[in-house]
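K.L.:
Can you look at this prediction? I've put the sequence above it.
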Amino acid sequence: MTGGSGGIGGAVARRLAADGTAVVIHYSGGAARAEAVVESVTAAGGTAVALPGDIAEPTEMSELFDAAERRFGGIDVVVNTAGIMRLAPLAEMELDAFDRMHRVNVRGTFVVSQLAARRLPPGGALINFSTSVTRLQQPGYGGYAATKGAVEAMTLILARELRGRDVTVNTVAPGPTATPLFVEGKSEEQIAGIAAAAPLERLGTPEDIAEAVAFLAGPGGRWINGQVLFSNGGIA
């Protein structure tokens, strides 16, 4: 899984490992965080390894897929949580910030999805990540939401292109989730206001999102294909 050293990625890794899945935790710049996730998985009796790579570079990601196949004999599930977010009104956003989001969120998803499409066996699953902001249309999120809209389009079309392969392709779109990245730079008042917006009147947790991924990755999700699953407590 890509982005496995992040708050949501780490929770997904631990949840899938709890189901008996051997997990490859990809990271780009967070080696220490990735190793911490590996330690938490193995401490709970699971199997995990951390491997580096630039998500937007086909050669590096192909080598990561090769390493996973050599170590575990194959790849059954690909979860693509890697992504970055830069916020600013569209009229004020620096083009470099938008380009970086596009490189990671769009090109990176394309690279990983292409490799998954070529390598996943029958019964396999690809799970990409979008965001509920594509529905919320919040000011300041235009550049970020644009990259995630591209992820949704790419994912849903790929599901149709893999007709006859018995491989499911879906996207999980989290709402506001209590991760360090979300909390950073926000006041307690801002966080409370965002939490109150959902009918369940709380923020999501990384574990909430991990449950959605585990469903799509497991036998219960085999009839879910070509969909965007909004895991957001009803906020949108």
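P.N.:
Looks like it came in fine. Residues are numbered from 1 along each chain as shown.
K.L.:
For the rest of this, base every contact and every neighbour count on C-alpha atoms.
P.N.:
Fine.
K.L.:
Show me which helix runs longest in the chain.
P.N.:
For the chain, the longest helix by residue count, based on DSSP state H, is helix 142-161.
K.L.:
Can you report how many residues neighbour residue 207?
P.N.:
For residue 207, the neighbour count with other C-alpha atoms under 10 Å is 19.
K.L.:
which stretch of helix or strand covers it?
P.N.:
Using DSSP states H and E, residue 207 falls within helix 206-217.
K.L.:
Over to residue 171?
P.N.:
Per DSSP H and E: strand 168-174 holds residue 171.
K.L.:
downstream neighbour of that strand in the secondary structure list?
P.N.:
helix 180-183.
K.L.:
Just the buried residues of the next helix or strand after that following helix, please?
P.N.:
Sequence-wise, the next helix or strand downstream of helix 180-183 (DSSP H and E) is helix 188-197. Using 16 or more other C-alpha atoms under 10 Å as the test for burial, helix 188-197 gives 191, 194-195, 197.
K.L.:
Closest one of those residues to residue 125?
P.N.:
Nearest to residue 125 among the buried residues of helix 188-197 is residue 195, at 31.3 Å by C-alpha to C-alpha.
K.L.:
Look up how far residue 42 lies from the closest one.
P.N.:
Noted for residue 195: a distance of 33 Å to residue 42, by C-alpha to C-alpha, to the nearest Å.
K.L.:
take the one below as the second:
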Amino acid sequence: MNATTGFTNPADRHVEGAFPATAWSMLRQMGSEIPEEERIGWERLARAYWQPLYFFLRRRGADHHAAADEVQGFFAHLLSREFVRRIERGNGLFRSFLLTSLQNWRADQRRFAVAQKRGGGMAPLPLHELEAVSALPVATDASPEEAFDRRWARALYDNSLAALQARLESRGRGLLFSALKGLFTGQTTDQYQEIATRLNMSGGAVKQAALELRREFSGVLHEEIRRTVTDEALVDEELRYLLKLLRG
């Protein structure tokens, strides 16, 4: 995953069997009685989903340091077993659940003026990633909720791209992925024949490989979204909404 959209190292996160079935299972893993499982659950959840929350807080007027501090304090709150026991899935969208939970937590902070211990004893979010995201512009043409959803869409897209890269690298096709990914991410002006020459392939073979890559990416993106919903019927609706945000 690139520095603008999340923390997870693709080699760590997307290997087969390394990622829990859903975002909900990550949250429940945080309530494990086994310290190592609890730590892993916290890190996976925080690193996968911290940026949408950060951008929501920035759009609400928090500066970089305040937003970063609140995100870490919120994840410390999520770590509490009392919270995990009270989880309700709401409308089945993990992004809605997470944003609502953050807003409720902030309201409690203000209402009771409770001093939270930031980080809860867990590893903080990586400093270099926090500094990298602090340089990104915060959209002023969107509400805080819209800013959250846009960053959520980008995070899921880049998570999926990282997952596809890990899959192809495990099959010895990492060079092909690196050459072709720009064709559907819009990050290259290279033509099929230029790529074909570079990879010592025919132009037709490159076109076919690009088509297969797009199809496989579509499947990976569906899988990523499926992890964040509780009802299979929500997957396509969520995909359409997130793609609309990315195109906008």
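P.N.:
Cool, the structure landed. The structure displayed is predicted, hence computed values, not measured ones.
K.L.:
Superpose the two chains and report the TM-score.
P.N.:
Once the chains are laid over each other, their TM-score by TM-score structural alignment, normalised by the length of structure 1 reads 0.23; 92 aligned residues with a C-alpha RMSD of 6.0 Å.
K.L.:
List the buried residues of the longest helix of structure 1.
P.N.:
142-152, 154-156, 158-159.
K.L.:
which helices and strands sit right next to the following helix or strand past the helix holding residue 207 of structure 1?
P.N.:
Per DSSP H and E, the first helix or strand lying C-terminal to helix 206-217 of structure 1 is strand 228-231. Packing partners of strand 228-231 of structure 1 (3 or more C-alpha pairs under 8 Å, 6 or more residues apart in numbering; DSSP states H and E): strand 168-174, helix 206-217.
K.L.:
ok, how many other residues are close to residue 198 of structure 2?
P.N.:
10.
K.L.:
Can you tell me what sits against the one helix or strand it maps to?
P.N.:
According to DSSP H and E, residue 198 of structure 2 maps onto helix 192-199. Helix 192-199 of structure 2 has contacts (C-alpha atoms under 8 Å, 6 or more residues apart in numbering) with 176, 179-180, 202-203, 205-207.
K.L.:
I'd like to know which of these are buried.
P.N.:
By 16+ other C-alpha under 10 Å, these give 176, 179-180, 203, 206-207 as buried.
K.L.:
Give me the spatial nearest neighbour of residue 27 of structure 1, chain neighbours excluded.
P.N.:
Setting aside the residues directly before and after it, residue 27 of structure 1 is nearest to residue 52 in space (C-alpha to C-alpha, 6 or more residues apart in numbering), at 4.9 Å.
K.L.:
need the contact list for the one you found.
P.N.:
26-28, 31, 64.
K.L.:
Distance to residue 129 of structure 2 and secondary structure for the contacts of helix 192-199 of structure 2 - can I get that in JSON lines?
P.N.:
Listed next are the contacts of helix 192-199 of structure 2 as JSON lines, based on distance: C-alpha to C-alpha, whole Å; DSSP: H, G, I helix; E, B strand; the rest coil:
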{"residue": "176", "distance to residue 129 of structure 2": "28", "secondary structure": "helix"}
{"residue": "179", "distance to residue 129 of structure 2": "26", "secondary structure": "helix"}
{"residue": "180", "distance to residue 129 of structure 2": "27", "secondary structure": "helix"}
{"residue": "202", "distance to residue 129 of structure 2": "40", "secondary structure": "coil"}
{"residue": "203", "distance to residue 129 of structure 2": "39", "secondary structure": "helix"}
{"residue": "205", "distance to residue 129 of structure 2": "38", "secondary structure": "helix"}
{"residue": "206", "distance to residue 129 of structure 2": "35", "secondary structure": "helix"}
{"residue": "207", "distance to residue 129 of structure 2": "36", "secondary structure": "helix"}
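K.L.:
now that we have the contacts of residue 52 of structure 1, which one has the most neighbours?
P.N.:
residue 26 (27 neighbours).
K.L.:
State the distance from that one to residue 196 of structure 1.
P.N.:
Counting by C-alpha to C-alpha - residue 26 of structure 1 and residue 196 of structure 1 are separated by 34 Å.
K.L.:
now swap in residue 211 of structure 1 and tell me
P.N.:
22 Å.
K.L.:
For the longest helix along structure 2, name the packing helices and strands.
P.N.:
The residue-count maximum for a helix in structure 2 (DSSP H) belongs to helix 144-170. Secondary-structure packing of helix 144-170 of structure 2 (3+ C-alpha pairs under 8 Å, 6+ apart): helix 10-13, helix 35-59, helix 174-185, helix 203-226, helix 235-247.
K.L.:
got the angle between that helix and helix 235-247?
P.N.:
Interaxial angle of helix 144-170 of structure 2 relative to helix 235-247 (axes from the mean of the first three to the mean of the last three C-alpha atoms, to 10 degrees): 100 degrees.
K.L.:
buried residues in helix 144-170 of structure 2?
P.N.:
Applying 16+ other C-alpha under 10 Å to helix 144-170 of structure 2 flags 144-169 as buried.
K.L.:
what angle do it and helix 174-185 make?
P.N.:
150 degrees.
K.L.:
returning to that earlier point: with distance to residue 52 of structure 2 added, can I get the contacts of helix 192-199 of structure 2 in a markdown table?
P.N.:
Output for the contacts of helix 192-199 of structure 2, formatted as a markdown table (distance: C-alpha to C-alpha, whole Å):
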| residue | distance to residue 52 of structure 2 |
| --- | --- |
| 176 | 31 |
| 179 | 29 |
| 180 | 28 |
| 202 | 42 |
| 203 | 40 |
| 205 | 39 |
| 206 | 35 |
| 207 | 35 |
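K.L.:
Now flag whichever of these is closest to residue 245 of structure 2.
P.N.:
Closest to residue 245 of structure 2, out of all of the contacts of helix 192-199 of structure 2 and judged by C-alpha to C-alpha, is residue 180, at 23.6 Å.
K.L.:
What is the burial count for the nearest residue to the closest one once chain neighbours are set aside?
P.N.:
In this structure, residue 180 of structure 2 finds its nearest non-sequential neighbour in residue 210, 6.3 Å apart by C-alpha to C-alpha, 6+ apart. When counting by other C-alpha under 10 Å, one arrives at 20 neighbours for residue 210 of structure 2.
K.L.:
ok, now the one 3 residues further on?
P.N.:
Neighbour count of residue 213 of structure 2, defined by other C-alpha under 10 Å: 19.
K.L.:
and it, how far is that from residue 220 of structure 2?
P.N.:
For residue 213 of structure 2, the distance to residue 220 of structure 2 - C-alpha to C-alpha - is 10 Å.
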